[in-house]
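[1] Sequence and computational prediction follow.
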Amino acid sequence: MSEGLTWTVYDADSMTQAEIYGQVLCDLGDQHPEIVGLSADLANSTKIGKFGKKFPERFFNVGIAEQNLFGVAAGLAKSGLTPFVSTMATFVSMRACEQVRTDICYQNLDCKIIATHGGASFGQAGSTHHCTEDIAIMRSFANMTVIVPADGIECANAVKTCIDWPGPVYIRIGRGFEPKFYDDEEYGFQIGKAVTLMEGTDITLICCGVTVLQAMEAAKFLKENDGLSVRVLNIHTIKPIDEEAIIKAVMDTRRLAVFEEHNVMGGLGSAVADVIAASGKGCAFTKVGIPDCYCEVGYPEDLYTHYKLDADGVIETVRQVMQMDFEEDDDWEDEV
């Protein structure tokens, strides 16, 4: 991971997730002359404009032309540069889907994509600005790494780490008003490795993005009020996913619940389910997200409550999963 950055964790209280990303990218630009920035007329909204102001000769605004955006990024990457491309998650995953797949992923190019306004973070803007399908789309592309940071501090870690991670990387962040979760950067962030936030033996909560804070608040409440021992895993990297942490959770707790700001089809929950199914191990399992529908229109906090992604919703789900029956024994052979 690169060192000597001017951004510190103290800035997380006054800067949005996207602003932190923009500052970290500027710091990385001092150390890595091969970094270039690209935008499709959203430099201010996505905060990559900070990089453009500091390095105008290394910044390219292609205008409102997202498909061209990734074609240009591919050409720059083929020339030996490391493009950081930033636009809204809906535009990356849908408007420019073919170009990301064929120009970037097919050639396994060293292109880093920072997708803002992910999930329902711009919920009041309507369905065209909701992005609840992008994780499913991006993790289906060969060579693509998919990261969903919990907050600005984890976003900074992801951006700093991805510079040394080969191939295309998709980092999905919100609109910028997400609360801080981590107190500092030193909690063991590694691409492809889950972070165990709380140990537990009764049930495991698996989460990413904005649901990490909600899951932790719920876990503390359940321990104090229900006497439950709740394990909480922040699986910030959806692909490659930490299979070892998931299987250990199945073996240790036998009950798993996944929470994500994404359609329940194809996202983190589906990735976790794939691991469980392949293992042949049985457990009580549920996934909570946008229930295979187009998200309602409203402020993000209201939508999280509506779809049971806030702490109260997590508590309700845990209590339901604790009532699920499964074959509870130590003989795993008959589970296959």
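    Here it is on my side, so go on.
[2] From now on I want contacts and neighbour counts done on CA atoms only, so please keep to that.
    Noted.
[3] so when I look at Pro262, I'm seeing a helix, right?
    Let me fix one detail, which is that residue 262 is His and not Pro. No: going by DSSP: H, G, I helix; E, B strand; the rest coil, the assignment for His262 is strand, not a helix.
[4] Could I get the buried residue list for whatever helix or strand Leu213 lives in?
    In this structure, Leu213 is located in helix 211-225 according to DSSP states H and E. Residues of helix 211-225 classed as buried by neighbour count (16 or more other CA atoms under 10 Å): Thr211, Val212, Leu213, Gln214, Ala215, Met216, Glu217, Ala218, Ala219, Lys220, Phe221, Leu222.
[5] swap in stretch 279-290?
    In stretch 279-290, the ones that count as buried by 16+ other CA under 10 Å are Lys281, Gly282, Cys283, Ala284, Phe285, Thr286, Lys287, Val288, Gly289, Ile290.
[6] try this one side by side with the last:
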Amino acid sequence: MKAQRQVWGETLAELSKTDSRIVILDGDLGTSTKADIMAKDNPDAFVQVGIAEQNMVGMAVGMSTVGYRPWLSTFGVFLTNRALDQIRMLVSQTKAPVRLAAAYSGLLNGAAGKTHQDIEDLAVMRAMPNMTVLAPADEYELEAMVRWAAEFDGPLYIRVARDPVVPVFTEAYEFELGKPRLVREGSDVTLISTGVQTSRTVEAADLLQEQGVSARVIHLPSLKPLDEQELLSLIGNVDRVFTVEEHTKINGLGSLVAELLVESDKPTRLTRIGLEDGWSESGPNDFLLDKYGISPKRVAEQVLAVRA
């Protein structure tokens, strides 16, 4: 298994050798985000901006006007909070082809604490006009997304996780914008997840199977745009749907699916599994996943409790 951040750095460094438009602007976190791979392999395609995320956005937009396809590299929390005004005004409103690589996304950021955890990013970016929002499940989907994004002509936000997870897909995976993916068949309940949480949700489905519950698992790599009719079709004829996300339950994946279901004619009950409204905290990965109810075991327990 490889961490998404490692694959992100390696893939961009490789692509930059044949595509001179690709450049990484780094916010002084290259050793963490793995932007330093580009700095070592192709230093001409690497710009060290320092701890100046707002300036970094402006620089990237300027570079995009002369043909570059810049990637911004920093922790997600600094993009969706500290540099939000610049992203809104300079990237979103102008439809600039700037890629926002949100490293250390979600709850698990190596014990850096709640100041560096970003569990509200999907809510912020999903509401941003013109913004494409992606959350890959594993290393293979991340690589496919980066290769696809090299030719994408518009603003893009992609979650990049710090630590590796059990892969959901294989090297043969091909990314299709907006397309939901059925990763596990099941007939009793439908579990919908996104990002690296999908790997844990598949593990939760295994635990549910041991308890006699057949769980279908759907992965959403693209939260915006989304093929809504395809998702409704994949949900199937079950009486209970669960969304599972490493994100606050407010305006994230659960809200997206709730909006879709309430506007459809599908009579399906929805339960949202995710972080409650409150600040998260620092700690070991397994502890945090259990505490906030998104470890495979805790997800399975919540599904069983609702069905009891």
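    That came through, no problem. Treat the numbers as computed from the prediction; the structure is a model and nothing was measured.
[7] with the second structure superposed, average distance for the helix holding Leu213 of the first structure?
    Average distance, helix 211-225 of the first structure versus aligned residues of the second structure after superposition (mean CA distance after the TM-score superposition for the first structure): 1.8 Å.
[8] Tell me which other helices or strands that helix touches.
    Applying 3 or more CA pairs under 8 Å, 6 or more residues apart in numbering; DSSP states H and E, we find helix 211-225 of the first structure packed against strand 230-234, strand 255-263, helix 311-321.
[9] need the helices for the second structure, in chain order.
    Counting by DSSP state H, the second structure has helices at residues 4-16, 30-33, 36-41, 53-64, 76-77, 84-86, 121-126, 139-149, 197-210, 228-235, 253-262, 285-291, 296-307.
[10] just so I know, which of those lies nearest Ser187 of the second structure?
    helix 228-235 (9.9 Å; CA to CA).
[11] mind checking how far the closest one is from the chain centre?
    Taking CA atoms, centre = their mean, to the nearest Å, one finds helix 228-235 of the second structure lying 20 Å from the centre of the chain it belongs to.
[12] quick one: contacts of it?
    Lys179, Pro180, Leu182, Thr190, Ile218, Val241, Leu260, Leu261 (CA atoms under 8 Å, 6 or more residues apart in numbering).
[13] of these, closest to Gly283 of the second structure?
    Nearest to Gly283 of the second structure among the contacts of helix 228-235 of the second structure is Ile218, at 28.9 Å by CA to CA.
[14] State the span of the second structure onto which the helix holding Leu213 of the first structure is aligned.
    Under TM-score structural alignment, helix 211-225 of the first structure corresponds to residues 197-211 of the second structure.
[15] now stretch 156-165 of the first structure
    So stretch 156-165 of the first structure sits over residues 143-152 in the second structure, by TM-score structural alignment.
[16] And the contacts of the helix holding Leu213 of the first structure?
    Against helix 211-225 of the first structure from outside (CA under 8 Å, 6+ apart): 150, 181, 197-198, 205, 207, 228-232, 234, 259-261, 309-312, 314-315.
[17] For PyMOL, what selects the buried ones among those?
    One line in PyMOL is enough to select the buried members of the contacts of helix 211-225 of the first structure, burial here meaning 16+ other CA under 10 Å:
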select buried, resi 150+181+198+205+207+228+229+230+231+232+234+259+260+261+309+310+311+312+314+315
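[18] which residue packs closest to the aligned partner of Lys50 of the first structure in the second structure, ignoring adjacent ones?
    Using TM-score structural alignment, the partner of Lys50 of the first structure in the second structure is Ile37. Counting by CA to CA, 6 or more residues apart in numbering, Gly9 is the residue found nearest to Ile37 of the second structure once chain neighbours are left out, at 5.6 Å.
[19] corresponding residue for the one you found in the first structure?
    Per TM-score structural alignment, Gly9 of the second structure is aligned with Gly22.
[20] any idea how far Glu154 of the first structure is from that match?
    Distance check for Gly22 of the first structure against Glu154 of the first structure: by CA to CA, to the nearest Å, it reads 14 Å.
[21] sorry, back to before: got the contact list for the match of Gly9 of the second structure?
    Lys47, Ile48, Gly49, Lys50, Phe51.
[22] burial count for the match of Lys50 of the first structure?
    The number of residues packed near Ile37 of the second structure is 22, by other CA atoms under 10 Å.
[23] do the same with Arg147 of the second structure
    The number of residues near Arg147 of the second structure, taken as other CA under 10 Å, comes to 17.
[24] All set now, cheers.
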